[in-house]
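[1] starting from these lines, generate the structure:
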Amino acid sequence: MESSEADVVISGISGRYPGSDNIEEFWLSLINGNELYSADDRRWPIGYVGLPPFKGTIKDISKVDQQFFRISPEEADSMDPQFRMLYEVVYEAIYDAGRYAFK
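    From the prediction side, this is the model:
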């Protein structure tokens, strides 16, 4: 397939990370060399061999804007927290792509 000057790709980005609620916070943490894990993130006692000693925790994983996504409270309670977060992250990625597409 040949490309031409009229070909356009619109992409967006979003995410949640330990110690960062969005891509901008995560990027600033990386640039500044911030530690994204705390002492509370320790999985097991010091000296346990074979597995990483820390876990990455994401705050407010169980929250979702039920009204915005038109999810009933009962449905939201039965959903996996990762799936609820997926709603928000996908929406933010689409919004991010549109932010640059129509200037």
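
[2] make it CA atoms for all contacts and neighbour counts henceforth
    Fine.

[3] residues near residue 19, how many?
    Other residues near residue 19 number 18, with proximity taken as other Cα atoms under 10 Å.

[4] equivalent analysis for residue 93, please.
    16.

[5] surely it and residue 12 touch.
    Yes - if you go by Cα atoms under 8 Å, residue 93 and residue 12 touch, sitting 4.6 Å apart.

[6] mind listing the helices in this structure by residue range?
    Secondary structure of the chain (DSSP state H): helices at 23-32, 66-69, 73-78, 81-101.

[7] who are the contact partners of residue 26?
    Residues near residue 26 by Cα atoms under 8 Å, 6 or more residues apart in numbering: 17, 19-20.

[8] from residue 32, how far off is it?
    Relative to residue 32, residue 26 is positioned 10 Å away (Cα to Cα, to the nearest Å).

[9] next, the structure of the following sequence, for comparison with the previous one:
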Amino acid sequence: MSKRQTMTENIPIKSKKMKTPEDSYDEKSDYYENEETDSDDDIAIVGVGCKFPGADNIEEFWKVLYNGENHVNEIPIDRWNVEAFHSEDLDSSGKTYAKHAGLVKNFTQWDNKCFGINDTEAKEIDPQQRYVLECVHMALEDGGITRKSIKGSDTGVFIGNFQ
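    Model (predicted):
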């Protein structure tokens, strides 16, 4: 599978402008319009960067989904001592009743120099913030975008995250 090919290549994608709810719906017309637009409201998703349990990038994530893999496992001792924080009592303060989790690999490893962050500061950065930096970098690379090409441009990065 090449860098730009994914397991979704056979899924048809419509590239059409959706009518707004204010537009009247005509049963004879399609819900989508086929017109090109050039608006300040236009957006483009040009690259994807992600890390999930069992997947360090989008291609691996598609494989996990395709294969129906489950990467929720018993929490390893090198992550934290589950027994010290576990309780069967759901109302127990400061404890968890979960002994399993879907965890991302290599959470302590990252190339802080790539982001211009010195070693001292790098030790203090939250792993979630490191993942954001890495995934944004990954998305830019996936889209073929360099730092130089977007410097000073009206470029935004939008992040989807949940816990």
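
[10] which of the helices of the first structure is buried the deepest?
    The highest mean neighbour count among the helices of the first structure, using mean count of other Cα atoms under 10 Å, belongs to helix 81-101: a mean of 15.

[11] for that one, name the packing helices and strands.
    Applying 3 or more Cα pairs under 8 Å, 6 or more residues apart in numbering; DSSP states H and E, we find helix 81-101 of the first structure packed against no helix or strand.

[12] can we see that at 10 Å?
    Counting contacts by 3 or more Cα pairs under 10 Å, 6 or more residues apart in numbering; DSSP states H and E, helix 81-101 of the first structure is packed against helix 66-69, helix 73-78.

[13] now the longest one: which residue numbers in the second structure?
    When you say that, I think you mean helix 73-78 of the first structure. The alignment of helix 73-78 of the first structure onto the second structure (TM-score structural alignment) covers residues 119-124.

[14] what lies in contact with the matching stretch?
    If you take Cα atoms under 10 Å, 6 or more residues apart in numbering as the criterion, stretch 119-124 of the second structure is touched by 108, 110-113, 115-117, 130.

[15] how about those in JSON lines, adding distance to residue 88 of the second structure?
    Formatted as JSON lines, the contacts of stretch 119-124 of the second structure follow (distance: Cα to Cα, whole Å):
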{"residue": "108", "distance to residue 88 of the second structure": "30"}
{"residue": "110", "distance to residue 88 of the second structure": "35"}
{"residue": "111", "distance to residue 88 of the second structure": "39"}
{"residue": "112", "distance to residue 88 of the second structure": "39"}
{"residue": "113", "distance to residue 88 of the second structure": "43"}
{"residue": "115", "distance to residue 88 of the second structure": "42"}
{"residue": "116", "distance to residue 88 of the second structure": "45"}
{"residue": "117", "distance to residue 88 of the second structure": "42"}
{"residue": "130", "distance to residue 88 of the second structure": "33"}
